[in-house]
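# what follows is a protein structure lacking sequence information:
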C-alpha cells in the first residue's frame, strides 16, 4: 500500500504533455500557451493624451493664456506642429501632436473666446501616456507556459493576435461499473441506485479544463468490463469507478491486465479511497477509483486532476493548501490519513473550519455541504482551536456578498 505522496509521484511521472493546437483567441482562455508572445510594436504606439483637455508646449505659455488653434479627436493624427504659445483641444487617446509636451484637463482651464487660461496647478509633462509605456517592440510579453487569463486575452488582442497555439484539452473517458446502476432520469427500482459517479467525475474533468467522454455503465462481467474499457482507449486517459476492490464481481484490475495493461500500484494509504489502482494501457493512464461516491471524488482531486492539468501544460497542478483553526474537537482513530470533509470560512485574517458531520464515504452530501478537505494524520486527537492542514476544493467562501474596498 503506497502513500498519497508516493502515488502522486508515480502517476505524474507517467504523464506526458499533450499535442498543441491553434485556437481562436477566446478559445485560448484558461489554456496554456506553447510559444513566447513577442510584442510586434510599442504599446501605446505613440504618445497620447490621458485626458480630454488641451495639448501645448509648457514653456511657451504667455502667463496662463494659450490660443486654441484646432481640435484633435481620438482616431486621428496631426503631423503639423502646434506653434509655441498655442494649444490644441485633444480627446483621450488621441496622439499628442508635435510641438506639445503637456496636456491640461478641460476642468482645469477657463475658456476665453478662442483662448484658454490654464490653472496654476498645471504641471509640465502631465497627462501624457508615453509611447511604449505599457510594452515595447520586441519585448517578451507572455512567455511560453503561461496560463491565458482574461487579462492575457486583452494583451494578445492589443498585440494584434487573433489565434494562438496552446496545449489541447485532455479527453478523459469516464466509466462506471455495476449491475446495480441506472442512469439519471430512470426511476429507482429495488436493488438499484442512480449512477452519480460518472457525472461527478465528468464535471470534475470539465472543471479541470478537460473534455469528458462518457462511456456509460459496464456490467459486472469480465467480458463487458473489457469491452467498455477498450471503447475508452481513444481518449487520453481513462477513469473507472467501482469494481476495483476484492469482491466476486470486481473485474476492473483483471480486465486491465487482460488488455495488456500494467498496474503500477493498487491500494493507497488513505481514507476514503484505499482501493485505488493506477495502470498504463496502450500508453494511456488508467485510473481505477473506488465506487463509493465520496471516495471517487476525493481520489480524483488527489490523483486525476493534477494529471489532467500536467498533460495540458499547467505548472500549478495542485489545489491550494491552507491552515485553519478547528471549531470543534476532531479525531482520527484509524491508522490511515483521513481526508475529512470540512466547511472553511474566514474571519479577519484567520481561517476557520468545521466538519460536515457524518463522514461516510457513501454520503455525497458531506462534500456538497463543504468546500475543503481536512487532512487528519493517523491516530490524531485534536481540540477546538488547534490548527489543521486543509486542501481547498473552492475559494467561494472568500468572495463577498456585498461590494467592499
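Received the coordinates, thanks. Note that the structure is predicted; figures quoted are calculated from it, not measured.

# C-alpha only now, for contacts and for neighbours.
OK.

# the longest strand in this structure is where?
Ordering each strand of the chain by length in residues (DSSP state E) puts strand 338-347 first.

# residue 31 reaches residue 166, doesn't it?
Yes: counting by CA atoms under 8 Å, residue 166 is a contact partner of residue 31 at 6.3 Å.

# tell me which of those two has more neighbours.
residue 166 (28 against 22; other CA atoms under 10 Å).

# surely that one touches residue 34?
Yes: assessed by CA under 8 Å, residue 166 is found in contact with residue 34 at 5.2 Å.

# what residues are shared contacts of those two?
residue 20 (CA atoms under 8 Å, 6 or more residues apart in numbering).

# returning to what we had before: go through the longest strand of the chain and flag the buried ones.
Neighbour-count burial for strand 338-347 flags 338, 339, 340, 341, 342, 343, 344, 345 (criterion: 16 or more other CA atoms under 10 Å).

# any idea how far residue 276 is from the second one?
Residue 339 sits 15 Å away from residue 276 when distances are taken as CA to CA, to the nearest Å.

# for residue 323, same thing?
Distance of residue 323 to residue 276, given as CA to CA: 27 Å.

# those two: which has the busier surroundings?
Taking neighbours as other CA under 10 Å, residue 323 and residue 276 compare with residue 276 leading, 27 against 16.

# pretty sure the more buried one sits against residue 289.
Yes: using CA under 8 Å, residue 276 is in contact with residue 289, at 4.9 Å.

# count the residues that sit near the closest residue to residue 263 other than its chain neighbours.
Spatial nearest neighbour of residue 263, excluding adjacent residues (CA to CA, 6 or more residues apart in numbering): residue 279 at 4.1 Å. Residue 279 is flanked by 23 other residues according to other CA under 10 Å.

# next one: residue 35
Per other CA under 10 Å, the neighbour tally for residue 35 reads 14.

# tell me the contacts of it?
Going by CA under 8 Å, 6+ apart, residue 35 touches 143, 144, 145, 165.

# buried subset of these as a ChimeraX selection?
Selection of buried members from the contacts of residue 35 for ChimeraX, criterion 16+ other CA under 10 Å:
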select :144,145,165
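
# closest to residue 355 among the contacts of residue 35?
Set against residue 355, the nearest of these by CA to CA is residue 145 (37.5 Å).

# so which strand or helix has the closest one?
Following DSSP states H and E, one finds residue 145 outside all helices and strands.

# isn't it up against residue 314?
Yes: using CA under 8 Å, residue 145 makes contact with residue 314 at a distance of 7.1 Å.

# okay, pairing it with this:
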C-alpha cells in the first residue's frame, strides 16, 4: 500500500472500534417508527395467529367424515371475526378466509373444488388433513424472539409488531449530527454566483444521506476559510451533536483548516485513505465529539459517506447489521491500470445479451455528481487489480448501502 494511505478495511475498523453507541431511547407510536432502530428485544406475547384459521374461502370438515362421492350437509356458516362452536360430526361448515376453524375440523376445501347441491355439498378434490389451515402460532409462537434490539424498522417490521398487538415501540434516539461545509467559494442555492463561486452541493447531499440514515441534523453551517472560525464552529458543533461531519478542509492546502484544528485543538487519528475517490479523508475528535472529515469533491463526499460513514453511523445506532453484503455480478467494463487505491465506481446493473451485468459511468471524476444520479450503486475494483469484461465484480446497490 502506498505510504501514508490507510487501507479501507483498516480505516473502517479504526472508526468502528471507538464508535460510541447511542444509549438514549424514546417510546413512539407504531405509526411513527419507520426507519427507526429498536432499543430492546420484542418477544411474542401470544401466539400469532391466536387460533387455527382458514387460508381460503371454502368448507371446513373432518377428514374421517368424508368418502369420495359422499354428500355432506352444511351445518354452520363462519364469517371472519366470529367465534364458532364445535363442528357437528358428519357435516361441513361454510368458512371464509381468516375465519377461525371450528373445533373438530381438520381440513378446509377451497370453494372452487366444491359443488353446492340441494342437500349440501359434493367435493371434487382429494381430502387430506391440514389442507388450507393456518395453524395457531405458525407465524409467531408465544415467548419466542420476534425482533431483536438493533433491528431497523421497515414496513414489514411495523406489520409484525402490529400482529403482536404492540401499539407503542421503544426505539433508539436519533444520532445528532452537525454538517459543516468549508470554503469561501460556497454559495447557497437561490443566490447568484459571483466570480470564483460555486453552489454548496455537499450540504444538500449530506442532508439527504443523513435523513435516509435516520439521523437528526442539529447544525448545518458553512465555514469560512479561517483557522479561528473553523475552531470556534467545530467547538460549538461539538457541544450539541454526537457526530460532526465536515466536507472539505482536510487536504494539504493552506486553506484546509479542519485537519489543522483537529491536530491543534483536538485529536486526529486517521488521515488519508487508500480509496478512490476520496483519499483526503480524516477522522478525529474535538472536545470528545467525533469528527468525520470528508473530501470536498461532491462524488467523493457521496462515496466516502456510504463506504465509511454509514458503517460508523450504524454502529453508533446499535444496529445488528453494520456492513453491506454486496452482490457478485459480471462486469461489462474494463479496468486496465491497477491502482494503489480501492476504487468505487459509480455503476449500475443492466440486462446485456440476456445477462445482468455491471456498467460504469464513463466519467468517474470525483467532481462529477451527475454520475451518481445515473448510477444505481457502487462497483468495487480492488487495489492492485485489473478488471476484464465478464469478470465477477462486487456491486453494492445504493439501497443496500443506505439501508
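That came through, no problem. The shown structure was predicted, so the numbers you read here are calculated from the model rather than taken from an experiment.

# redo the buried residues of strand 338-347 of the first structure as JSON lines? Include distance to residue 200 of the first structure.
Output for these, formatted as JSON lines (distance: CA to CA, whole Å):
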{"residue": "338", "distance to residue 200 of the first structure": "21"}
{"residue": "339", "distance to residue 200 of the first structure": "18"}
{"residue": "340", "distance to residue 200 of the first structure": "18"}
{"residue": "341", "distance to residue 200 of the first structure": "16"}
{"residue": "342", "distance to residue 200 of the first structure": "18"}
{"residue": "343", "distance to residue 200 of the first structure": "19"}
{"residue": "344", "distance to residue 200 of the first structure": "21"}
{"residue": "345", "distance to residue 200 of the first structure": "24"}
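
# farthest-separated two in those residues?
338 and 345 (20.5 Å).

# what is the equivalent residue in the first structure for residue 246 of the second structure?
Counting by TM-score structural alignment, residue 246 of the second structure lines up with residue 240 in the first structure.

# quick one: the helix or strand that contains its match to the second structure mean distance?
Assigned by DSSP H and E, residue 240 of the first structure falls within strand 237-241. Averaged over the aligned pairs, strand 237-241 of the first structure sits 0.6 Å from the second structure after superposition, using mean CA distance after the TM-score superposition for the first structure.

# helices or strands up against that strand?
strand 171-177, strand 284-289 (3 or more CA pairs under 8 Å, 6 or more residues apart in numbering; DSSP states H and E).

# residue 304 of the first structure is nearest to which of those strands?
Using CA to CA, those put strand 284-289 closest to residue 304 of the first structure, at 7.4 Å.

# which residues touch the helix or strand just after that closest one?
Using DSSP H and E, the helix or strand that follows strand 284-289 of the first structure in sequence is helix 293-299. With CA under 8 Å, 6+ apart as the test, helix 293-299 of the first structure has contacts from 196-197, 200-201, 241, 271-273, 276, 289-290, 361-364, 366-367.

# quick one: map residue 200 of the first structure onto the second structure.
Aligned counterpart of residue 200 of the first structure in the second structure: residue 205 (TM-score structural alignment).

# okay, now the closest residue to its match other than its chain neighbours: neighbour count?
In space, and not counting its chain neighbours, residue 205 of the second structure is closest to residue 302: 7.3 Å by CA to CA, 6+ apart. If you count neighbours by other CA under 10 Å, residue 302 of the second structure ends up with 22.

# can you tell me what residue 302 of the second structure aligns to in the first structure?
Using TM-score structural alignment, the equivalent of residue 302 of the second structure in the first structure is residue 297.

# ok, residue 196 of the second structure next?
Match for residue 196 of the second structure (TM-score structural alignment): residue 191.

# contact partners for its match?
By CA under 8 Å, 6+ apart, residue 191 of the first structure lies in contact with residue 180.

# about what we covered before: what about the match of residue 200 of the first structure, how many neighbours?
For residue 205 of the second structure, the neighbour count with other CA under 10 Å is 15.

# how close does it sit to residue 199 of the second structure?
Distance of residue 205 of the second structure to residue 199 of the second structure, computed by CA to CA: 12 Å.

# now do residue 374 of the second structure
Distance from residue 374 of the second structure to residue 199 of the second structure, by CA to CA: 21 Å.

# show me where the stretch 51-200 of the second structure has strands.
Using DSSP state E, counting those that start in this stretch, the strands of the stretch 51-200 of the second structure run over residues 53-54, 58-61, 71-78, 91-95, 107-110, 114-117, 120-123, 133-134, 145-147, 168-172, 176-182, 186-187, 198-199.

# most tightly surrounded among those?
Highest mean neighbour count among these (mean count of other CA atoms under 10 Å): strand 58-61, with a mean of 26.

# just give me the match in the second structure for residue 174 of the first structure.
Aligned by TM-score structural alignment, residue 174 of the first structure pairs with residue 179 of the second structure.

# in this structure its match contacts residue 216, no?
No: using CA under 8 Å, residue 179 of the second structure is not in contact with residue 216; the gap is 10.5 Å.

# against which helices or strands is the strand or helix carrying residue 265 of the first structure packed?
Assigned by DSSP H and E, residue 265 of the first structure belongs to strand 262-266. The contact analysis (3+ CA pairs under 8 Å, 6+ apart) places strand 262-266 of the first structure against helix 252-258, strand 277-281.

# counterpart of that strand in the second structure, which residues?
Counting by TM-score structural alignment, strand 262-266 of the first structure lines up with residues 267-271 of the second structure.

# what number of residues lie near the equivalent of residue 316 of the second structure over in the first structure?
Here residue 316 of the second structure is matched to residue 311 in the first structure, going by TM-score structural alignment. Neighbours of residue 311 of the first structure under the rule other CA under 10 Å: 23.
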